[in-house]
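Visitor: Below: sequence and its predicted model.
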Amino acid sequence: MSIAPNAPPSDASDLAALIESGRRVLRIETQALDALQARIGPEFAQACRLLLACRGRVVCTGMGKSGHIATKIAATLASTGTPAFFLHPGEASHGDLGMVTDADVVLALSNSGESEELLTIVPALKRLGNVMIAMTGRPNSGLARHADVHLDVSVPEEACPLGLAPTSSTTAALAMGDALAVALLEARGFTAEDFARSHPAGTLGRRLLLHIGDVMHAGTDVPRVSPDATASEALVEMSRKRLGMTAVVDAEDRLLGIFTDGDLRRALDDEQTDLRSTPVQRLMTRSPKTIGPQQLAVEAAHLMEAHKINALVVVDEAQRVVGALNIHDLLRARVV
């Protein structure tokens, strides 16, 4: 016999109870973080010094929910200038301990401080000579006693009404991990450019790492004509290369001007202009906006926006044309 699922609450009192339950959880976890703030003291500073002095990586480890938090802390450390990885303590005692070197610092998480899997590998880590930082909710626990530095992340109560599911305690541990990562970031002088290097696929990475030379059209893909070419020949070149403009260059490929869709429209408005016979140099835009191949792609986006243009010619220091790009190239590169 199938059992129908409970119907969702519908009356106002049931809805109010759900809302209050959610708010109560946030109140309890906020109180836990307020209590944690007072414990950022000498032990925290010592933990930071040990991590800054680490010649290897930070090995973050923990079982269960503490393991999930340790995984996130490792990811945050790694992305903010402190090489780190997660080590599963259960797998560590079956061979994965070989990933740890004597140059590494161990950051061990356990709310009880008595996680059997962690305590099993502590003697091996001690024999290896690893510095250990413990993050627990019990300063007198076995893990805390074995650690070189203990960070107290105890909480007044769990948000779970049964007092069983890790809620406030995992929030406190995660916040302490963030505090460590940010303190180390600031101590190292970690910059936005440093952050971008470890996030090349992210928006910030693309904006800070992608250069014009990475996205521009080069070689025979760059539209270019001589100043003596007719406007109709320039139009053919524009259509063939599909950038909405063509560079006008001298015999040494130095930029003299550009002929754009806008220049074409203005020429068509003039009934005296014969596109088949008029030299493009008479219709081109002189002294156009240009950019260098080593500049950031995001600078091209700013330049296009500021001057209400859709394409740029890329030139070297001698004003020789080396490339071209338009707004669609920046969109494809997800710079804008």
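Guide: Cool, got the structure. Numbers count the residues shown, from 1 in each chain.
Visitor: use CA for all of it now, contacts and neighbours both
Guide: Will do.
Visitor: so what does the helix or strand that contains residue 328 touch, helix or strand wise?
Guide: Residue 328 belongs to helix 327-332 when assigned by DSSP states H and E. Counting by 3 or more Cα pairs under 8 Å, 6 or more residues apart in numbering; DSSP states H and E, the packing neighbours recorded for helix 327-332 are helix 297-307.
Visitor: which other helices and strands contact the helix or strand following the helix it packs on?
Guide: Going down the chain from helix 297-307, the next helix or strand is strand 311-315, by DSSP H and E. Packing partners of strand 311-315 (3+ Cα pairs under 8 Å, 6+ apart): strand 290-291, helix 297-307, strand 321-326.
Visitor: for the ones you listed, which one ends up most surrounded?
Guide: strand 321-326 (a mean of 25; mean count of other Cα atoms under 10 Å).
Visitor: Touching it from outside, list them.
Guide: 213, 215-219, 222-223, 243-244, 247, 249, 253-255, 293, 310-316 (Cα atoms under 8 Å, 6 or more residues apart in numbering).
Visitor: at 7 Å instead, please
Guide: Residues from elsewhere that reach strand 321-326, judged by Cα atoms under 7 Å, 6 or more residues apart in numbering: 216-218, 222, 243, 253-255, 310-316.
Visitor: Stretch 22-32 too?
Guide: Here stretch 22-32 has contacts from 155, 156, 159, 168, 172, using Cα under 7 Å, 6+ apart.
Visitor: go on, stretch 209-218?
Guide: So stretch 209-218 is contacted by 196, 293, 294, 295, 296, 297, 322, 323, 324, 325, 329 (Cα under 7 Å, 6+ apart).
Visitor: Would you mind measuring from residue 45 to residue 149?
Guide: As for residue 45, its distance to residue 149 is 10 Å (criterion: Cα to Cα, to the nearest Å).
Visitor: In terms of neighbours, single out the busier of the two.
Guide: Per other Cα atoms under 10 Å, whichever of residue 45 and residue 149 has more neighbours is residue 149, with 21 against 14.
Visitor: which residue sits closest to that one, ignoring its sequence neighbours?
Guide: Leaving out its chain neighbours, the residue that sits closest to residue 149 by Cα to Cα, 6 or more residues apart in numbering is residue 133, at 4.9 Å.
Visitor: and the contacts of stretch 22-32 as TSV, adding secondary structure and neighbour count?
Guide: TSV is the format used below for these (DSSP: H, G, I helix; E, B strand; the rest coil; neighbours: other Cα atoms under 10 Å):
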residue	secondary structure	neighbour count
155	coil	25
156	coil	13
159	coil	23
168	helix	26
172	helix	26
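Visitor: Report the two of these separated the most.
Guide: The largest separation in the contacts of stretch 22-32, counting by Cα to Cα, is between 159 and 172 at 11.8 Å.
Visitor: then this one, side by side with the first:
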Amino acid sequence: MPDFDYTASARRTIALERDAVDSLLTRLEGHFDTACATLIQCPGRIVVTGMGKSGHIGRKIAATLASTGSPAFFVHPGEASHGDMGMITAQDVVIALSNSGNTAEVVTLLPLIKRLGIPLISITGNPDSTLARAAVANLHTGVEQEACPLNLAPTSSTTTALVMGDALAIALLEARGFSAEDFAFSHPGGSLGRRLLLLVDDIMHSGEQMPLVSPETPLRDALLEMTRKGLGLTGVTDGRGALAGIFTDGDLRRTLDQEIDIREARIEQVMTPRCKTVRRGVLAAEALKVMEDSKISGLFVVDESGLPVGALNMHDLLRAGVV
């Protein structure tokens, strides 16, 4: 079909779905508040169910709720009729999706939900349907026209249902005071989780891996220590073991520019005193900010007494996924 205008088709689809989403703004009064209040007061879990395309949308809504502070899971209505109703308890709330509001597999569950005595929230395209009438709150997501030119394939209607589910999840998130740290605990494997949960203690080099020398150490020996430990730096400790300074690859370049004899110089003559450090137990993201703000590529981790307990550089943060 070389003459078909694909872009025009896409514009039509996007416009229809945009208009369908816009129509939701006029349907929030009353029922949406009731739905949110019911969900936030739920002592158990939010159980989401739906058949076919509504089921696919329901799975995503359940996943969004669960990752934003509202414990939720999806139950297939067909499986619920064959044993999975046992997953639903008297402490739960059910969200049921059906564009028609009369999907047989979902409607079959209504007597069982009623027998458990738990609230039902429906997301339907028909506010006069069986499912809508049985719910304590019905969220009307009906559309005048599907994006499908045959007006058959669920397109605009699934989009509005998904948006309504997102609206529920975000309203609950804000009401709960759900924070970025809370989100990170739900996503420990993601980049945000690594940034917000990883401590310097988890990635620093400690013990024998720490490059440390005393102030009177010859510069050439300090360079050997830097080479052995491979961090591009070495710490210089005073008589009580506290960090008196640091010497880095950058300091070496500056030392060479000053034409200092590296065979005769002692490390205390060329080190950088009062170096940047971070305390043990801080987030790795905080160490990254110190490095970025100070334009350095490595630093030491100290304890409450100022004694060095570890060292890390930008490569460690990169490997840990913090950068």
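Guide: Now that the structure is in, tell me what you want to look at. From a predicted model like this one, the values you see are computed outputs, not experimental measurements.
Visitor: tm score of chain vs chain?
Guide: With the length set by TM-score structural alignment, normalised by the length of the second structure, the two chains reach a TM-score of 0.96; 323 aligned residues with a Cα RMSD of 1.4 Å.
Visitor: Pick out the most distant pair among the contacts of stretch 209-218 of the first structure.
Guide: 196 and 322, at 26.9 Å, using Cα to Cα across the contacts of stretch 209-218 of the first structure.
Visitor: Make sure residue 221 of the first structure is actually in contact with residue 242.
Guide: No: using Cα atoms under 7 Å, residue 221 of the first structure is not in contact with residue 242; the gap is 9.3 Å.
Visitor: Just list the residues touching residue 158 of the second structure, thanks.
Guide: Contacts of residue 158 of the second structure (Cα under 7 Å, 6+ apart): 54, 57.
Visitor: ok, 10 Å please
Guide: 17, 53-58, 97-99, 125, 141-143, 146, 164 (Cα atoms under 10 Å, 6 or more residues apart in numbering).
Visitor: Which one of those residues is nearest to residue 105 of the second structure?
Guide: residue 98 (10.0 Å).
Visitor: The closest one corresponds to which position in the first structure?
Guide: Per TM-score structural alignment, the equivalent position to residue 98 of the second structure in the first structure is residue 110.
Visitor: in terms of contact, does that match touch residue 64 like I think?
Guide: Yes: using Cα atoms under 10 Å, residue 110 of the first structure is in contact with residue 64, at 9.0 Å.
Visitor: Quick one: buried ones out of the contacts of residue 158 of the second structure?
Guide: 17, 53-58, 97-99, 125, 141-143, 146, 164 (16 or more other Cα atoms under 10 Å).
Visitor: Just the ones in helices from those residues, please.
Guide: 17, 53, 54, 55, 56, 57, 58, 164 (DSSP state H).
Visitor: Could you work out the most separated pair of those residues?
Guide: 17 and 55 (19.3 Å).
Visitor: List the contacts of the counterpart of residue 36 of the second structure in the first structure.
Guide: Aligned counterpart of residue 36 of the second structure in the first structure: residue 48 (TM-score structural alignment). Going by Cα under 10 Å, 6+ apart, residue 48 of the first structure touches 42, 54, 133, 179, 180, 181, 183, 184, 187.
Visitor: element containing the last one?
Guide: Under the criterion DSSP H and E, the helix or strand holding residue 187 of the first structure is helix 168-188.
Visitor: average distance between that helix and the second structure?
Guide: Here helix 168-188 of the first structure, set against the second structure after superposition, deviates by a mean of 0.7 Å using mean Cα distance after the TM-score superposition for the first structure.
Visitor: corresponding residues in the second structure for that helix?
Guide: Counting by TM-score structural alignment, helix 168-188 of the first structure falls onto residues 156-176 of the second structure.
Visitor: Only the buried residues of that stretch, if you could.
Guide: Going by neighbour count (16+ other Cα under 10 Å), the buried part of stretch 156-176 of the second structure is 156-166, 168-170, 172-173.
Visitor: now stretch 173-190 of the second structure
Guide: Neighbour-count burial for stretch 173-190 of the second structure [16+ other Cα under 10 Å]: 173, 183, 184, 185.
Visitor: For it, give me every contacting residue.
Guide: 36-37, 40, 65-70, 167, 169-170, 172, 191-198, 321.
Visitor: swap the cut-off to 7 Å and go again
Guide: With Cα under 7 Å, 6+ apart as the criterion, stretch 173-190 of the second structure contacts 67, 68, 69, 192, 193, 194, 196.
Visitor: now do stretch 124-143 of the second structure
Guide: 20, 24, 27, 31-32, 34-35, 97-102, 107, 119-123, 156-157, 160-161.
Visitor: Just these: which are in strands?
Guide: Applying DSSP state E to the contacts of stretch 124-143 of the second structure, the entries found in strands are 97, 98, 120, 121, 122, 123.
Visitor: Show me what the last one lines up with in the first structure.
Guide: Okay, so that is residue 123 of the second structure. By TM-score structural alignment, residue 123 of the second structure lines up with residue 135.
Visitor: Check the gap between that match and residue 126 of the first structure for me.
Guide: From residue 135 of the first structure to residue 126 of the first structure the distance is 17 Å (Cα to Cα).
Visitor: who has more neighbours, these two?
Guide: residue 135 (29 against 14).
Visitor: Next up, the contacts around that one.
Guide: Counted by Cα under 7 Å, 6+ apart, residue 135 of the first structure has contacts 108, 109, 110, 150, 151, 152, 153.
Visitor: CSV for those, including distance to residue 97 of the first structure?
Guide: Below are the contacts of residue 135 of the first structure laid out as CSV (distance: Cα to Cα, whole Å):
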residue, distance to residue 97 of the first structure
108, 14
109, 17
110, 18
150, 22
151, 23
152, 26
153, 26
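Visitor: mapped onto the second structure, which of those hold?
Guide: On the basis of both residues aligned by TM-score structural alignment, their matches' Cα atoms under 7 Å, what survives of these in the second structure is 108, 109, 110, 150, 151, 152, 153.
Visitor: Could you find the closest non-adjacent residue to the last one?
Guide: If I follow you right, that is residue 153 of the first structure. That would be residue 137: by Cα to Cα, 6+ apart, it lies 4.9 Å from residue 153 of the first structure.
Visitor: ok, so what distance separates the counterpart of residue 205 of the first structure in the second structure from residue 292 of the second structure?
Guide: Here residue 205 of the first structure is matched to residue 193 in the second structure, going by TM-score structural alignment. Applying Cα to Cα, the value for residue 193 of the second structure to residue 292 of the second structure is 20 Å.
Visitor: Repeat that for residue 261 of the second structure.
Guide: When residue 261 of the second structure is compared with residue 292 of the second structure (using Cα to Cα), they lie 32 Å apart.
Visitor: can you give me the helices for the stretch 201-336 of the first structure?
Guide: 203-209, 212-215, 231-241, 261-269, 297-307, 327-332 (DSSP state H, counting those that start in this stretch).
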